[in-house]
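# Based on what follows, work out the 3D shape:
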Amino acid sequence: MHALACIQPYILNNDHNKHTPMYFDIEFYTEDHRAEWDRFIRRSLQGNLFNQQRFFDYHSEGRFQHRHLIFRRRGHIVAAWPGAFRDEDGLKSWTSHPGASYGGLLIREDVSLIHVHRLVHDLISVAKDEGIERLRCTPPPIFYHSRIGDTVEFTMRRAGFTYLKQDYTQAIDLRDLPLAERLLIAKYDNKTRTAIRKAVREGVTIKHNIPLKGETLDVFYDILSKNRARIGTTPTHTRDEIESLAELAPKQLEASMAYYNGEAIACILNFVCNEKVMLEFYIAHDHKAQNLRPSPLLVHDSILHAHERGFHWYDFGISTEPEDKVTWGLAAFKENFSMTGFFRNTMILDNVQTWQAPANYMPDTPKVEVDVR
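As a prediction, the model looks like this:
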C-alpha cells in the first residue's frame, strides 16, 4: 500500500469545509504566533531576516495579502512557508514572499528526507484547497543554511516544481580568510589592493553604525538614489522604508559611510541575515569622488568586520538581471575580492489544481527500513 493512503484527514481551519489528507497539523499564521514564529525562523535550517515578522512589518498595510503557513508535529513547529496571495500572470499565486529577497519552505534542521516529501505534499494540498493555481518561491542560496544541503529543493523538483529563473549571486567564504588585515588584502586582485591603498593614502575615512534616520539618512539616500539614477534604476526601498526597517530591526541593519574632507562620498548598507551571513544590500558612491576609490575601501572594511565578528559568509548579492542578462562589470568587481558564484533559484509549480503526487514520490510503506548496503 502506498504511503499516501495511510494518512488521516485533517481540517485546516474551523471554517474550512474541505477534508484534505495531511501528514502534519497545519495552521495559518496569526499575530498570536509572532514570538513562536520568529523563534522558529532563528533556529531553522534556512531562516533569515527576510522571513521574520519584523521584516514583513515594514511594508505598508494592505500592500500584500500575507498568508504564512505553519506545520506542526506533536505541537512543535517543524516547518513554515512565509507567503502572500497575489495575482501573477493571470494566475492566483501563493508566492514566498513577494516582499522579500528569500522565502520558500523553511524546515527544522533535523527533518528527514521522507518528512520533507510529506511537507511538500501538504503544502501543495493546502494550496489546492485554497484555490491557488501557482506556488512560487525563492529559497536562500545554500550558504545561508545552518547545515549545507539541498533536501528541500531536491524534493520540490521531484514534486514537479521547475526553475522559473536561476540568478547568479556571489559571496566570499570568510572562514578561508586570514584575520590579519595585510594578509586579507593580499587575497584580493592587484587592482583592488591598489584602490584600497589609494583611498587610505588620500585620506578617505569610514564611519560605522551611522544612524539611519534624520539628516544622516537623507545624505545616505541622496548618494544612493543619484548613484542608481546614473544606471537608470531606483533603490529597492524608499528612504522612509529604510528608516522603518532600521527601527524594526536595529541590530540587523548596519550602515557605514566614507568621508573625504568631512564630506560623505560613499555609503554601504549591510543586512545581518542570520548567524552565518552578512549581506551587502546597497553600495553607492558620489560619481565626482570616484577617483578616490571609496567603494573598494567600504567593501574591504565590511568584509574585515564581518570576518572579525565570526560570520561565515559575506554575500554580495546577485549579478544578473531579468531575461538572463549578466551584469558583467558588477560581477567582475566582486570577483576582485575573491568571491565565489552560487545559484539563487526561483521555483514554481503551475499545475497546483490538478497536481497528483508523482509515481514513486513516496515509499510504498509508511515506515522506511534502514537499508545498509
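# Only C-alpha atoms from now on, for both contacts and neighbour counts.
OK.
# List the buried residues for the host helix or strand of residue 92?
Using DSSP states H and E, residue 92 falls within strand 91-96. The neighbour-count check on strand 91-96 (16 or more other C-alpha atoms under 10 Å) flags 92-96 as buried.
# so residue 164 sits right up against residue 349, yeah?
No. The pair residue 164 / residue 349 is not scored as a contact, 9.3 Å apart, by C-alpha atoms under 8 Å.
# this one next, for a side-by-side:
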Amino acid sequence: VFHKQQFLGYHSEDRFEDHHLAVYKRNRLYAVITGVIVEDRNEKAFVSHPGSSYGGVVLADHCRFEDAAAVITALVTYMRETDAGIIDLTLPPAPYYQVPHQTLEYALVSAGFQYRKRELTSVVAIDAAAPDSLYARLPKKTRADVRQAQKLGLGVNWIDDPSDDELSVMYDMLLENRQELGL
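Prediction:
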C-alpha cells in the first residue's frame, strides 16, 4: 500500500519530483522502487517518498539474495545516471511483508549502504482473535494506557470491515498527527 500512487498522490503534483522505477526479470515485473528526487546537503538525493511512512523497494515474494542484489545494483546505476549522490530509503519493518524476510536489508548492506537509523517494531498477532483476548496480549503499560483512556471517556471499537468513511476519519487523524510531528 505504501507504494501505490493513490496512497502517495495526496500531495500536489508539483511538490516532489517522483522517480518510480520498475525492474523486470525475464520480461516480468520483479520489483518496484518508489521515491523522489530532492536536495539534501546541497546534493541531489533519491529518497523514499515523503508522503509515505515507509518506502523504497518492493520485491517479489521469495526473493533470492542474488536477485535483490541485482535490483540494488540497478537502483544505484540509475541514480548515478541521474546524478543523485545520495540514496536514503525508509524500509518497512519485516512484519509488513506478506512473507517476512530481510533479504533486501542484507543486499543493501552488502552493497555498502549503511543504517542511518533503526526502529523497533512490535507486533500483536490478531488473526481472528476477539478484542478481549487481544487486550490480554498487550503489554502491561499499554493496557494501563487503554484503561486511562477509557476513564477519560475514550472508547475502542472493533471494526472487522471498515467503511471508506471510517478509513477516511482514521486517515485524517494520521495526516494531522504527522503534520504536528513535522513529518
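# if we can go back for a sec, which one of residue 164 and residue 349 of the first structure is surrounded by more residues?
residue 349 (21 against 14; other C-alpha atoms under 10 Å).
# residues contacting that one?
The contact partners of residue 349 of the first structure, taken as C-alpha atoms under 8 Å, 6 or more residues apart in numbering, are 134-136, 160-162.
# which position in the second structure aligns with it?
Aligned against the second structure by TM-score structural alignment, residue 349 of the first structure finds no counterpart at all.
# Work out for me the element the residue nearest the centre of the second structure sits within.
With distances taken as C-alpha atoms, centre = their mean, the residue of the second structure nearest its centroid is residue 54 (2.1 Å). For residue 54 of the second structure, there is no host helix or strand (DSSP H and E).
# Let me know whether it touches residue 88 as I believe.
No. Judged on C-alpha under 8 Å, residue 54 of the second structure makes no contact with residue 88 at a distance of 11.2 Å.
# residue boundaries of the strands in the second structure?
Remark: strands assigned in the second structure by DSSP state E are 17-18, 21-25, 28-34, 36-40, 43-47, 56-59, 86-88.
# so which of the ones you listed is the most packed in?
Highest mean neighbour count among the strands of the second structure (mean count of other C-alpha atoms under 10 Å): strand 56-59, with a mean of 23.
# all helices of the stretch 1-150 of the first structure, in order?
Counting by DSSP state H, counting those that start in this stretch, the stretch 1-150 of the first structure has helices at residues 34-43, 53-56, 113-129.
# These into TSV, with extra columns for mean neighbour count and distance to residue 258 of the first structure?
Shown next, in TSV, are the helices of the stretch 1-150 of the first structure (neighbours: other C-alpha atoms under 10 Å; distance: least, C-alpha to C-alpha, whole Å):
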stretch	mean neighbour count	distance to residue 258 of the first structure
helix 34-43	17	32
helix 53-56	18	27
helix 113-129	19	46
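# do you know which of those helices lies nearest residue 26 of the first structure?
If you check each of these against residue 26 of the first structure by C-alpha to C-alpha, helix 113-129 wins as the nearest, at 8.5 Å.
# rewinding a little: could you dump the helices of the stretch 1-150 of the first structure to TSV with distance to residue 146 of the first structure?
Compiled in TSV, these are given as follows (distance: least, C-alpha to C-alpha, whole Å):
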stretch	distance to residue 146 of the first structure
helix 34-43	9
helix 53-56	20
helix 113-129	17
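# Relative to residue 181 of the first structure, which of the ones you listed is closest?
Residue 181 of the first structure lies closest to helix 34-43 among these, at 30.9 Å (C-alpha to C-alpha).
# Now do that closest one against strand 69-73, angle only.
Calculated by axes from the mean of the first three to the mean of the last three C-alpha atoms, to 10 degrees, helix 34-43 of the first structure forms an angle of 80 degrees with strand 69-73.
# any idea what residue 118 of the second structure aligns with in the first structure?
Residue 118 of the second structure maps onto residue 166 in the first structure, by TM-score structural alignment.
# Tell me the one among the contacts of residue 349 of the first structure nearest to residue 181 of the first structure.
Proximity of those to residue 181 of the first structure (C-alpha to C-alpha) peaks at residue 136, which lies at 42.3 Å.
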